[in-house]
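Asks: Okay, structure incoming, though there's no sequence with it:
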C-alpha cells in the first residue's frame, strides 16, 4: 500500500481538532503536579516524621510501575467503584456522565508530581547548609527562609531538569487513549481507521508533537534566559 498524503492530511486535521483537549490536560496536570511536587519535595527535604517516609515509599512504588499499567489499574478502579461512591454521596452521576477526562487529569497530575518532585528535591539539596544557618541566625522562620533565600536559588538549578520532565509528561499523553480519552492520537486514528491508513495517522501525530514540543522547548528556553540569567548561583 502506497503512502497517501491525502489520508495524511485528513488524519492531521482530525488530530488537530482534539489538540485543545491535549493542551487542557497538559496545562492542568502540569500546574497541579508542579505545586504538589514542590510541597512534597519540601516535606521530604525537611524529613517530616511519618509523612516524608510515606511519600517516599509512594513515589518509589509509583515510579517503578509502567505508566500504561497504572492507567489501566486506575481506569478499572474508576469504572468499578465510581457509581457506588456517587450513590454513597447521594449523587445520580455515573461514569458515563463524567467521562474519563477527570481520570486523565488525576493520572497525569500524579505522573507530573512524582517526576518533578525528584528534580526539586535534588535542587533543594544543592543549596549549601550555610544558607539555612545564616537565615536562622537573623531570625527568619522556615517559611521566610524558603521564600526569600532557598527557593530563588533552587529554581534556576531545577529548571533544566524540570523542563525535561515536563516534556516527558507531554509525550505520555497519547497513552491516555488506553483509558478512553480522545486526544490528538485518538483523534487522528478516528480518521485513519476509516481507510486503514494507520501509517498516515501515526505520522500525522508525530508531526503535531514535533511542532508542539518544539514550541514548548523554545518557550522554556526563553523563560530560562529571561528569568534566571541574573539569578545568583548556588552559594554566591
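Replies: Received it, and whenever you're ready, just let me know what you need. Keep in mind that what you see is a predicted model, and the values were worked out from it rather than measured.
Asks: okay, CA-based contacts and neighbour counts for the rest of this
Replies: Noted.
Asks: max-length helix in the chain?
Replies: Longest helix of the chain, by residue count under DSSP state H: helix 198-228.
Asks: Remind me what that one packs against, helices and strands.
Replies: With contacts taken as 3 or more C-alpha pairs under 8 Å, 6 or more residues apart in numbering; DSSP states H and E, helix 198-228 sits against helix 5-17, helix 151-171, helix 184-192.
Asks: Show me what the longest one is packed up against.
Replies: What it means is helix 151-171. Packed against helix 151-171, as judged by 3+ C-alpha pairs under 8 Å, 6+ apart, are the following elements: helix 19-45, helix 101-126, helix 198-228.
Asks: closest one to residue 159 among those helices?
Replies: Closest approach to residue 159 among these is made by helix 198-228 (7.4 Å; C-alpha to C-alpha).
Asks: now the angle from the closest one to helix 151-171?
Replies: In terms of direction (axes from the mean of the first three to the mean of the last three C-alpha atoms, to 10 degrees), helix 198-228 departs from helix 151-171 by 170 degrees.
Asks: distance of residue 42 from residue 67?
Replies: Distance, residue 42 to residue 67, using C-alpha to C-alpha, to the nearest Å: 25 Å.
Asks: oh sorry, the question was meant for residue 186
Replies: In this view, residue 186 and residue 67 are 18 Å apart by C-alpha to C-alpha.
Asks: Looking at these two, which has the bigger crowd around it?
Replies: Neighbour tally, residue 186 and residue 67, criterion other C-alpha atoms under 10 Å: the higher count belongs to residue 186, 23 against 17.
Asks: And here is the other one:
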C-alpha cells in the first residue's frame, strides 16, 4: 500500500494554492481596518484617556486571553443574531444568515488583529522620546503634523518586526476560516481530501502553501525594514 499518493499530493497542492487569494484578501482587508483602529487604541492607552483606556485594556485582555477559534465561533454566532434582531426591530426583511462568510471573516480577524497591533504600536510609540513631540510643537507643528512627520516614522522602525509577526500570524489564522465555511486554503484542500480520505497529503499541501506564503511576506517586510533603516539613526 502506497503511504503517500504523490499524484494527489501534486494535484491538491494547486487546489490549496487556489485558496491563497481569499486568504490574502482577508489579511489585507483586516489589516486595513485593524491598523488605524489599533493605532487609535494605542493612543488611548498612552494618553490615558478616561473610560476608553479601560475599555481598550479589557478588549485587549479578552483577545489575548482567548483562542482565536473561540473568538470565531462566538462572533460568528453572535453577529448574525444581533443584526437579525436590529433588522426585525425596523421591519427590514433581509436574509442575514445568507451573507457571504467573507464579510464575517473581515470583522472577526479585524477584531483580533486590532488588539494585537494596539500593543505593538503602544510599545513602539513609547520608544520615541516624549521630548520630540514637545520640540515639534515648540517650532509650530500641530500634534497631528508632529506624529505624521516625526513620531510615526520613528515608531514604525521599532514596530515593523512585530507588525510582520502579527501579519504572518493573521495569515496563519485565516486557516481557521474553514469553521465558517470560508473558501480559503485549508477548506479547499480538506474538501479535495474527503473523496479518497487523503488527509495526510492534504495537510502536507496546506503546510507547504502556508510556508511559502509566510516566507514571502516575511521577505517583503525585510525589504521594507531596509527602506526604513534611514530613520534608525534618528531613533538612536
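Replies: Perfect, thanks for sending it. What you see is a predicted model; the values in this text were computed from it and never measured.
Asks: Give me the TM-score for this pair.
Replies: The TM-score (TM-score structural alignment, normalised by the length of the first structure) is 0.92; 235 aligned residues with a C-alpha RMSD of 1.8 Å.
Asks: thought residue 60 of the second structure was touching residue 116?
Replies: Yes: the criterion here is C-alpha atoms under 8 Å, and residue 60 of the second structure meets it with residue 116 at 7.3 Å.
Asks: Mutual contacts of these two, please.
Replies: Counting by C-alpha atoms under 8 Å, 6 or more residues apart in numbering, residue 60 of the second structure and residue 116 have no common neighbour.
Asks: name the element residue 47 of the first structure belongs to?
Replies: Counting by DSSP states H and E, no helix or strand carries residue 47 of the first structure.
Asks: Please give the element, helix or strand, for the nearest residue to it once chain neighbours are set aside.
Replies: Once flanking residues are discounted, residue 47 of the first structure sits nearest to residue 53: 7.8 Å by C-alpha to C-alpha, 6 or more residues apart in numbering. Assessed by DSSP H and E, residue 53 of the first structure sits inside helix 51-64.
Asks: what about that helix, how far off from the second structure?
Replies: For helix 51-64 of the first structure, the mean deviation from the second structure after alignment is 1.5 Å (mean C-alpha distance after the TM-score superposition for the first structure).
Asks: Which SSE is immediately downstream of that helix?
Replies: Note on helix 51-64 of the first structure: by DSSP H and E, the next helix or strand toward the C-terminus is helix 67-88.
Asks: how about that following helix: buried residues?
Replies: Neighbour counts over helix 67-88 of the first structure (16 or more other C-alpha atoms under 10 Å) mark 67, 71, 74, 75, 82, 83 as buried.
Asks: how near is the fifth one to residue 104 of the first structure?
Replies: So the one you mean is residue 82 of the first structure. 15 Å.
Asks: and if you look at residue 44 of the first structure?
Replies: Distance of residue 44 of the first structure to residue 104 of the first structure, given as C-alpha to C-alpha: 26 Å.
Asks: Between those two, point out the one with more neighbours.
Replies: Taking other C-alpha under 10 Å, residue 44 of the first structure and residue 104 do not tie; residue 104 has more neighbours (24 against 19).
Asks: which residue sits closest to that one, ignoring its sequence neighbours?
Replies: Once flanking residues are discounted, residue 104 of the first structure sits nearest to residue 176: 6.6 Å by C-alpha to C-alpha, 6+ apart.
Asks: Secondary structure class of that neighbour, three-state.
Replies: Assigned state for residue 176 of the first structure: helix (three-state reduction, DSSP: H, G, I helix; E, B strand; the rest coil).
Asks: about what we covered before: can you tell me which of the helices and strands packed on helix 151-171 of the first structure is most buried?
Replies: Greatest average neighbour count among those goes to helix 101-126 (a mean of 22), per mean count of other C-alpha atoms under 10 Å.
Asks: Quick one: average offset of that one versus the second structure, please.
Replies: Its matched residues in the second structure lie on average 0.9 Å from helix 101-126 of the first structure after superposition (mean C-alpha distance after the TM-score superposition for the first structure).
Asks: Where does that helix end up in the second structure?
Replies: Alignment of helix 101-126 of the first structure against the second structure: residues 102-127, by TM-score structural alignment.
Asks: and what of stretch 149-157 of the first structure?
Replies: The aligned range for stretch 149-157 of the first structure is 150-158, by TM-score structural alignment.
Asks: outside of the matching stretch, which residues touch it?
Replies: Here stretch 150-158 of the second structure makes contact (C-alpha under 8 Å, 6+ apart) with 121, 124-125, 127-128, 132-133, 225, 228-229, 231-232, 234-235.
Asks: any chance of those residues in JSON lines, plus distance to residue 97 of the second structure?
Replies: Converted to JSON lines, the contacts of stretch 150-158 of the second structure look like this (distance: C-alpha to C-alpha, whole Å):
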{"residue": "121", "distance to residue 97 of the second structure": "36"}
{"residue": "124", "distance to residue 97 of the second structure": "40"}
{"residue": "125", "distance to residue 97 of the second structure": "41"}
{"residue": "127", "distance to residue 97 of the second structure": "46"}
{"residue": "128", "distance to residue 97 of the second structure": "47"}
{"residue": "132", "distance to residue 97 of the second structure": "51"}
{"residue": "133", "distance to residue 97 of the second structure": "49"}
{"residue": "225", "distance to residue 97 of the second structure": "43"}
{"residue": "228", "distance to residue 97 of the second structure": "45"}
{"residue": "229", "distance to residue 97 of the second structure": "48"}
{"residue": "231", "distance to residue 97 of the second structure": "49"}
{"residue": "232", "distance to residue 97 of the second structure": "50"}
{"residue": "234", "distance to residue 97 of the second structure": "52"}
{"residue": "235", "distance to residue 97 of the second structure": "50"}
